[in-house]
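Participant: my questions concern the predicted model and sequence given below.
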Amino acid sequence: MTAVQTIHDVPVLVCAPEGATLSREQDALDLIGDAGYQGAQWIAVPAARFDEAFFRLDTRVAGDMIQKFAQYGMGLAVLGDISRHTEGSSALRDFVRESNRGRQTWFLADVDALGERLGQHTA
């Protein structure tokens, strides 16, 4: 079930593991609209919900989606183990590392890790 949870005073739309695959910009926009309607400032999406193309940077799917999140001021947390993707792509490893240094898009293990990061940025 997808529901808004307050984590360190930040409303986060936490998406269920099951559900539609996110494979294009419009999927991101639909999710952003839903989250905004519910008052969320961040969206946490299980990595398994993203189409495989998201993790291949040459497809530009990740860049296009993440740009939409940035344009609408919505944080994105990709939750779960993506090691099978990063092991095969130094570009993706670099992208994840750089994203995790910022304040807009994070690749994290789980909701608990998201809570830790949000706690660091709201303290």
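Facilitator: Yep, it's here.
Participant: alpha carbons only for contacts and neighbour counts from here, please
Facilitator: Fine.
Participant: which stretches in this protein count as strands?
Facilitator: Taking DSSP state E as the test, the strands found in the chain are 3-7, 10-14, 42-46, 75-79, 105-108.
Participant: out of the ones you listed, the one nearest V96 is which?
Facilitator: When the strands of the chain are ranked by proximity to V96, the top entry is strand 105-108, at 6.4 Å, counting by CA to CA.
Participant: pretty sure V111 sits against L79.
Facilitator: Yes: contact criterion CA atoms under 8 Å: V111 and L79 qualify, at 7.1 Å.
Participant: tabulate the strands of the chain in TSV, adding columns for distance to L118.
Facilitator: Listed next are the strands of the chain as TSV, based on distance: least, CA to CA, whole Å:
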stretch	distance to L118
strand 3-7	7
strand 10-14	8
strand 42-46	10
strand 75-79	11
strand 105-108	10
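Participant: second structure for comparison follows:
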Amino acid sequence: MKPSELLQDDSSAVIEALRSGALTGAPIPDLARRLGVSTDFLVSSLRLPKSTIAKRIAGKSKLAPLEQDRICRTERAFSRAREVFENENAQLWMTGRVRTLGGVSPLSFHLTAQIARPFEFDLRLGSAR
């Protein structure tokens, strides 16, 4: 299952998919490509272990809960950014320095529940920079 497919389901389906470990490493390179960054950059930005993720991508094996969480939160933030800014501007917002986020890029944080709130707030404001 791809992170973008999880976003289209209702909350209970997402929770069950994450609990069952439905997300594999296979879609990570595609997410990186859509963000306009390398897979290594995405993995490093999300503070995930490069060698472990490389093995999961190559073997299409299931991601650990923390890995799934960060990939899904990144996909969710990027999906929302595309709604607000449209494709190219969404890439710029996700990877560029955002003033309302203290001059850092959204990808430079662990996207935990508490840290995701400023991103959601920034996107509600429609702030591209």
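Facilitator: Received, thanks. On a predicted model such as this, the values are computed, not experimentally measured, just so you know.
Participant: give me the TM-score for these two chains.
Facilitator: Here the superposed chains carry a TM-score of 0.26, computed using TM-score structural alignment, normalised by the length of the first structure; 63 aligned residues with a CA RMSD of 5.3 Å.
Participant: just name the most buried of the strands of the first structure.
Facilitator: strand 42-46 (a mean of 24; mean count of other CA atoms under 10 Å).
Participant: I32 of the first structure is nearest to which of the strands of the first structure?
Facilitator: Distances from I32 of the first structure to each of these were compared using CA to CA; the minimum, 7.8 Å, belongs to strand 42-46.
Participant: helices or strands up against that closest one?
Facilitator: Under the contact definition 3 or more CA pairs under 8 Å, 6 or more residues apart in numbering; DSSP states H and E, strand 42-46 of the first structure sits against strand 10-14, helix 25-37, strand 75-79.
Participant: how does it look with 10 Å?
Facilitator: Contacts defined by 3 or more CA pairs under 10 Å, 6 or more residues apart in numbering; DSSP states H and E place strand 42-46 of the first structure against strand 3-7, strand 10-14, helix 25-37, strand 75-79, strand 105-108, helix 111-122.
Participant: and of the ones you listed, who's closest to A62 of the first structure?
Facilitator: Using CA to CA and comparing those, the one that lies nearest A62 of the first structure is helix 25-37, at 8.9 Å.
Participant: give me the buried positions along the helix of greatest length in the second structure.
Facilitator: Longest helix in the second structure, counting residues (DSSP state H): helix 65-85. Of the residues in helix 65-85 of the second structure, those buried under the neighbour-count criterion (16 or more other CA atoms under 10 Å) are 67-82, 84-85.
Participant: moving C-terminal of it, what's the next helix or strand?
Facilitator: helix 87-95 (DSSP states H and E).
Participant: can you point out the buried residues in whichever helix or strand comes after that following helix?
Facilitator: Elements were assigned by DSSP H and E; along the chain past helix 87-95 of the second structure, the next helix or strand is helix 113-125. Applying a neighbour-count criterion of 16+ other CA under 10 Å, one finds A116, F119, D122, L123 buried in helix 113-125 of the second structure.
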